[in-house]
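K.L.:
no sequence on this one, just coordinates:
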C-alpha cells in the first residue's frame, strides 16, 4: 500500500514553502572517499516545486504530531546554546535527548557522519531508537537549530521508510527499519524524490527522521554553520510557524 501522505509539512502560506524549497532526484556513490559504499546523495538536479505540490505535502486529519515536519524561528530571548537548551527543556518533553553538535564547512552535499567510521551514509534514517515497523510512526522527532553563521538546507526524502520496507521485506510487520532498507528499495529501481529546504541562521526544524530518510547540506553556501539537535516527543505547534 503506498504512502498516502509520505511527507506531511506544516505551512500556512504555500508561497512561503515554494520560496524556500526545491525538489530533485538522488544518486548512489560507490568507492568515493569519505562516503559509505552505496551512499545516497542528492542528484543535484534541483528544480522549483510546482504550484500544486505544497497541497500534496499538507497534513490531513490522520497526520500524527510525531509524523509532522515543522519549521520555526528561534525567539529573540534565545541568545546562546545555554538559553536554547533551557528552551528545549520547556517544550513539553521532560526528557529530551541531546545529540552531538555539528560544525560543518560550506560546500558539503550531505553533512552527517557515522560516529563509528567517520564516513557519510548520505540520506539515511535515524534508527537510534531501534523501533519496529509498527512503532516507528511514534518515534521521537528530531529538533535541529541552525546556529550559523552560514545557511544550510534540510534534505527530506518524500517516501517513508515504511513504504520501502513493504516493498523489500517479506515480513515487514516485525522488521526494524534501517537505512539498508532504503538502499534495497533504490536497488529495485524504485524512484524517489528529495526536498531541499533552506534553513537560515536562527531557524530550525522538527521532523520524523526515524520515518523519512534525511540529511542536511551546506552545498552552495559560502560560510560554515553549526547545529544543535535533540530528540523528543513534542506536540505540533510548540513553536510559532515559520512559513
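P.N.:
Sure thing, it's come through. Owing to the predicted nature of the structure, the values given are computational and were not obtained by experimental measurement.
K.L.:
rest of the way, CA atoms for contacts and neighbours
P.N.:
OK.
K.L.:
now the helices: where do they sit in this structure?
P.N.:
Taking DSSP state H as the criterion, the chain carries its helices at 14-20, 53-57, 81-88, 161-168, 179-187.
K.L.:
this is the comparison structure:
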C-alpha cells in the first residue's frame, strides 16, 4: 500500500511513499511475485545473498557475482531509517518511489538497460518495494504519450 505526500518538508510534494511500516513478504505473496522461468533476465529483479566480504574492495564484488560483464560503478551512501532514499539533487527532498533511469532510455527501450546490483553493507535492514505490475505497464499508464512500442 502506498500514499501520496504533500506538505512534508523532507519529501517532494506528490511523492508516492509506502503507507505504514515496511512489512516482510508472506510466502504466498513471494510466490505470486516470482517470475516465470521464461522471463528474460533484463526484466527481472533478483534478491540474492552476496558472498561474504573478506576485506576485499567493493570493486572485486562485481567479479564474484558470476557475470563477466559486471562493472563496479561506485558507492552511494543512504540515510538509515527513512522510507525512501533517493534525493532530488536540486533541493535535497526525497522523491519517493520511482523507476530509475540510469541509462536515460526512452520508455520502450528500458528493457535494454543495464541491471544494477545494490548491496546493503551497513547496519540494519534495507527493503525493496515489489509489485505485481511490470515496469513497462507503469510507464504506459503514467506517460502513454511517450511510450514507443517496438
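P.N.:
Arrived safely, thanks for sending. Everything numeric in this text was worked out from a predicted model, so none of it was measured.
K.L.:
which stretch among the helices of structure 1 comes nearest residue 230 of structure 1?
P.N.:
Between residue 230 of structure 1 and the helices of structure 1, the shortest separation by CA to CA is 8.2 Å, and it involves helix 81-88.
K.L.:
and the closest one, what's buried?
P.N.:
Going by neighbour count (16 or more other CA atoms under 10 Å), the buried part of helix 81-88 of structure 1 is 84, 85, 88.
K.L.:
out of those, which comes closest to residue 217 of structure 1?
P.N.:
After measuring those against residue 217 of structure 1 - CA to CA - the closest member comes out as residue 84, at 22.2 Å.
K.L.:
isn't that closest one right next to residue 76, touching?
P.N.:
No. The pair residue 84 of structure 1 and residue 76 does not pass the contact test of CA atoms under 8 Å, sitting 10.6 Å apart.
K.L.:
coming back round to it: need the winner for burial among the helices of structure 1.
P.N.:
Burial among these, expressed as mean neighbours by mean count of other CA atoms under 10 Å, is greatest for helix 161-168, which shows a mean of 22.
K.L.:
tell me the contacts of the residue nearest the centre of structure 1?
P.N.:
For structure 1, residue 214 is the residue whose C-alpha lies nearest the centre (CA atoms, centre = their mean; 3.9 Å). Going by CA atoms under 8 Å, 6 or more residues apart in numbering, residue 214 of structure 1 touches 123, 124, 125, 154, 155, 156, 157.
K.L.:
what does the third one align to in structure 2?
P.N.:
Put plainly, it is residue 125 of structure 1. Here residue 125 of structure 1 is matched to residue 99 in structure 2, going by TM-score structural alignment.
K.L.:
just give the nearest non-adjacent residue to its match, would you?
P.N.:
When the adjacent residues along the chain are set aside, residue 99 of structure 2 lies closest to residue 135, with 7.6 Å between them (CA to CA, 6 or more residues apart in numbering).
K.L.:
would you turn the helices of structure 1 into JSON lines with distance to residue 105 of structure 1?
P.N.:
What follows is the helices of structure 1, written out as JSON lines (distance: least, CA to CA, whole Å):
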{"stretch": "helix 14-20", "distance to residue 105 of structure 1": "21"}
{"stretch": "helix 53-57", "distance to residue 105 of structure 1": "31"}
{"stretch": "helix 81-88", "distance to residue 105 of structure 1": "20"}
{"stretch": "helix 161-168", "distance to residue 105 of structure 1": "29"}
{"stretch": "helix 179-187", "distance to residue 105 of structure 1": "25"}
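K.L.:
residue 108 of structure 1: which of those helices is closest?
P.N.:
Nearest to residue 108 of structure 1 among these is helix 14-20 (18.6 Å), distances taken as CA to CA.
K.L.:
ok, the corresponding residue of structure 1 for residue 86 of structure 2 - how many residues close by?
P.N.:
If you follow residue 86 of structure 2 across to structure 1 using TM-score structural alignment, you land on residue 112. Residue 112 of structure 1 is flanked by 20 other residues according to other CA atoms under 10 Å.
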